[in-house]
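In: Please work out how this folds:
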Amino acid sequence: MLFDPYSNSALRLANRIAMAPMTRCRADHADAVPNAMIVEYYRQRASAGLIISEGVPVSDRARGYINTPALWNESQAAGWKRVTDAVHAADGKIFAQLWHCGRVAHSALHADGSAPAGVSIKPAATQTMIPGPDGRPVPAPCGQPQALSLQEIRGVVAEFAHAAKLAMQAGFDGVEIHGANGYLLDQFRCPALNDRNDAYGGSLANRYRLLLEVVDAVAAEVAPERIAVRQSPYGVANDMVADPEPLVTYPWLARELNRRGIGFLHIYCQSADWIHDAAHSMMPALRDAFHGALIACGGFKTPAACEAILTRGHADLIAIGKPFIANPNLVERLRRDAPLNKWDAATFYAPGEKGYTDYPPL
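Out: Alright, predicted model coming up:
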């Protein structure tokens, strides 16, 4: 099944392999415009049935890391148009992953020096990368966040909608809304972090209110069948606390997305364990709740592991991350069961072509 096409009413993908979104930090932080090196990186990997781009900040304040290409103005959209043109010329499909880092940020990353935006004032006990004195990345603790006001929340929703409009202008085949991994939309979901007493805090429906408002606003710009939403059940990345009722929380959201006709629900298992367990109840519960395509991500390194979850019917697409970094034509390597290049973790976020566009093809 892994190499079979996948279709819905809006898209036809050549195979069931998705390139997972991965931050690579190769843009110039000053303008956040995708450059020629970024164009080549995605072009090399266009044999994936679907590429999901690295996280694309929807505003300057949405940025949480240095040198991430963004999508809030016309120049950035024009840069991404060169990326999508290259992917399409190679017969690929690509979604833009729309991203707001929330409290996982630092004021030095923002042009106006604004504090990170948060669901609350609780800081993230983790680090990010900011510009050093010479402009090169240096590690720094995340800054003290400010809790978003109701007016600012409405602004965040508008930023996602504007970025989605620009994504269509830039030629993307769809968008993914990043609601996982401890970033802003996930921060609102988390009851250990969300201490609000307004319409965005307390009940599960309130804690998911912002995400669903973003989904609805994006769906006014992009056909729902071309929208994906990413979630990370049991995830603790970026100083998060695992959801206390995951088998209530995530199927609840899945039903809401299904009611809206959303095309893809992308499930990332950060620990790369439970998603491979045929007896685990999360993926069947999501399958019952959501009738679009389920994308499974987390530790899928071999064709056998991919085929197993597809055969069980617990996923429709498999998202693969780090192996795609080192293997630009990963799909063909998997098809032939050929050896994989090893990735160089030291170059994941480093500037330049080394470890980015210089890995040898099959």
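In: C-alpha from now on. contacts and neighbour counts both.
Out: Noted.
In: The longest helix seen in the chain: what's the following helix or strand?
Out: Longest helix of the chain, by residue count under DSSP state H: helix 150-169. Using DSSP states H and E, the helix or strand that directly follows helix 150-169 along the chain is strand 174-178.
In: Would you mark the buried spots in the longest helix of the chain?
Out: Buried residues in helix 150-169, defined by neighbour count with 16 or more other CA atoms under 10 Å: 153, 156-168.
In: Same check on stretch 124-136?
Out: Within stretch 124-136, the residues that qualify as buried are Ala124, Gln127, Thr128, Met129, Ile130, Pro131, counting by 16+ other CA under 10 Å.
In: compare with the first, here's sequence two:
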Amino acid sequence: MTSLFDPYYLGGLHLKNRVVMPPMTRTRTTEGELPTDGDLPNALMAKYYGQRASAGLIITEPGDIDQSSHGYARTPGHHSKAQMQGWRLVTDEVHRHGGTIFMQLWHVGRLAHSSILPNGQTPVGATTERAETSQVFAHGPDGKLQFMTPDTPRALSTDEVAAMAGTFAKAAANARAAGADGVEIHGANGYIFEQFMNSALNTRTDRYGGDVEGRTRFLMEVVDAVVAELGPGRVGVRLSPFGSYGDIPKDPLVEETFLYVVEQLGRRGVAYVHLVYELLPTGNMETGEFNPPEYLDHALLAKARAVFPGAFIWCGGFTNLARAQAALDSGLVDLIAFGRTYIANPDLVERLRHGWPLAEPDRSGFYTRNGEVGYTDYPSYSDETSANSAA
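Out: Predicted coordinates:
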């Protein structure tokens, strides 16, 4: 029987276990000196990821492919030299601890606000439909950062959509230059790719709309460009079928689209599909919750398994070893991602392996610039017990 602590070979990379630290926005960046620098990864972030390098795979928080893809304040990017220097601190620290790290690339599409976009420009999306019930972290009328409703987007032109594949490929090349072992394309959670793939939202009449091939064309063009840049086995894709996060409407063609996408990704040499199901329909990072692992549609995933030769990562609601092991025992997934549990447990793998108690994260420290507080100040179990003994 497969154990959570067994090694796994992912696209030729040796993962020391099947535990994944998934992407989680933490807003601990440093502001760049120049406007074109963007928000920068830093030594504090390197410490945070290095503390958690016992995971088989770390996938970093999402990073903007360029300045116009910026949707949330204080999130890092992959488009400036200063950012790549910051990411190098992160990858060096993770590798020093024997870890493997992929960087997540995103474009938020319509889930953005003009207050944090270059020159106050309008967000872009598949259509001009606004995400009315979602929220993004941006500057309010008083200039202070707060959660706000996204602006009404401008629909991307056909040529603009086509050109974005090159932008993603450039960001992937930057990630590789900064020491990443691979990248993950964020095709989930209501961001730009899901805005195109959703048959209820995408009403375009050009080659990026219409049938399933048209609605998924954008994602496939980006995947083709990134795989050409990094090679097969170095690219993963995150998907959230049935998700409503980011004001994504219910899609009557969701199963057809999901199975088509998975099959096409397999043909392109994608290393893994990272699956996540969200519960709440809002786009508020503070309150978003996940469905429990039992929500996994075994019949649908079995169909996906039959057409995708790579790995499946399952994320959402895993809070203990029993749930994770049960998901592995189903034979339908290969790797298990523990999200918020990783925030408070830098030594999560060791705690799970030895049956040590898990710490609970403090939500007030999720999205702040309070330095190490709620970020790198969570002790390992051995440090915690030593401190208690000394007291």
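In: Just give the TM-score of the two.
Out: Superposed pair, TM-score by TM-score structural alignment, normalised by the length of structure 1: 0.96. Supporting alignment: 362 aligned residues with a CA RMSD of 1.6 Å.
In: Include secondary structure and distance to Pro244 of structure 1 when you put the buried residues of stretch 124-136 of structure 1 into JSON lines, please.
Out: Shown next, in JSON lines, are the buried residues of stretch 124-136 of structure 1 (DSSP: H, G, I helix; E, B strand; the rest coil; distance: CA to CA, whole Å):
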{"residue": "Ala124", "secondary structure": "coil", "distance to Pro244 of structure 1": "19"}
{"residue": "Gln127", "secondary structure": "strand", "distance to Pro244 of structure 1": "25"}
{"residue": "Thr128", "secondary structure": "strand", "distance to Pro244 of structure 1": "27"}
{"residue": "Met129", "secondary structure": "strand", "distance to Pro244 of structure 1": "30"}
{"residue": "Ile130", "secondary structure": "strand", "distance to Pro244 of structure 1": "33"}
{"residue": "Pro131", "secondary structure": "strand", "distance to Pro244 of structure 1": "37"}
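In: In structure 2, which residue range corresponds to the longest helix of structure 1?
Out: Using TM-score structural alignment, helix 150-169 of structure 1 corresponds to residues 158-177 of structure 2.
In: with structure 1 superposed, average distance for the matching stretch?
Out: When structure 1 is superposed, stretch 158-177 of structure 2 averages 1.1 Å from its matched positions, counting by mean CA distance after the TM-score superposition for structure 1.
In: can you tell me which residues contact Arg335 of structure 1?
Out: Counting by CA atoms under 8 Å, 6 or more residues apart in numbering, Arg335 of structure 1 touches Phe3, Pro303.
In: To which residue of structure 2 is it aligned?
Out: By TM-score structural alignment, Arg335 of structure 1 lines up with Arg353 in structure 2.
In: what about stretch 56-70 of structure 1, distance to the chain center?
Out: From the chain centre to the centre of stretch 56-70 of structure 1 is a distance of 13 Å (CA atoms, centre = their mean, to the nearest Å).
In: Show residues contacting that stretch.
Out: Applying CA under 8 Å, 6+ apart, the contact partners of stretch 56-70 of structure 1 are 23-29, 32-34, 55, 71-72, 76, 96-106, 109-111, 114, 116-117, 128-131, 137, 159-160, 162-163.
In: okay, and that stretch goes to which residues in structure 2?
Out: Against structure 2, stretch 56-70 of structure 1 falls on residues 63-77 (TM-score structural alignment).
In: closest to Ile227 of structure 1 among the buried residues of helix 150-169 of structure 1?
Out: Of all the buried residues of helix 150-169 of structure 1, Ile227 of structure 1 sits closest to Ala164, with 9.8 Å by CA to CA.
In: rewinding a little: tell me what the longest helix of structure 1 is packed against?
Out: Using 3 or more CA pairs under 8 Å, 6 or more residues apart in numbering; DSSP states H and E, the elements in contact with helix 150-169 of structure 1 are helix 74-89, strand 94-99, strand 174-178, helix 209-219.
In: Could you rerun that using 7 Å?
Out: Helix 150-169 of structure 1 is packed against helix 209-219, with contacts defined by 3 or more CA pairs under 7 Å, 6 or more residues apart in numbering; DSSP states H and E.
In: For structure 1, which segments count as strands?
Out: With strands called from DSSP state E, structure 1 shows them at 6-7, 12-13, 17-19, 50-57, 94-99, 117-118, 127-131, 137-141, 146-147, 174-178, 227-231, 264-268, 293-297, 317-320.
In: how big is the offset of the longest one relative to structure 2?
Out: After superposition onto structure 2, the mean distance of strand 50-57 of structure 1 to its aligned counterpart is 0.5 Å, using mean CA distance after the TM-score superposition for structure 1.
In: got the contact list for Trp87 of structure 2?
Out: Trp87 of structure 2 sits next to Pro41, Ala178 when contact means CA atoms under 7 Å, 6 or more residues apart in numbering.
In: Same check on Ala359 of structure 2?
Out: Contact analysis of Ala359 of structure 2 by CA under 7 Å, 6+ apart lists Ala344, Asn345.
In: Could you check how far it is from Val20 of structure 2?
Out: According to CA to CA, to the nearest Å, Ala359 of structure 2 and Val20 of structure 2 sit 18 Å apart.
In: what does Pro232 of structure 2 give?
Out: Pro232 of structure 2 is 20 Å from Val20 of structure 2, where distance means CA to CA.
In: Neighbour count for these two, which is higher?
Out: Using other CA atoms under 10 Å, the more surrounded residue of Pro232 of structure 2 and Val20 is Val20, with 27 against 18.
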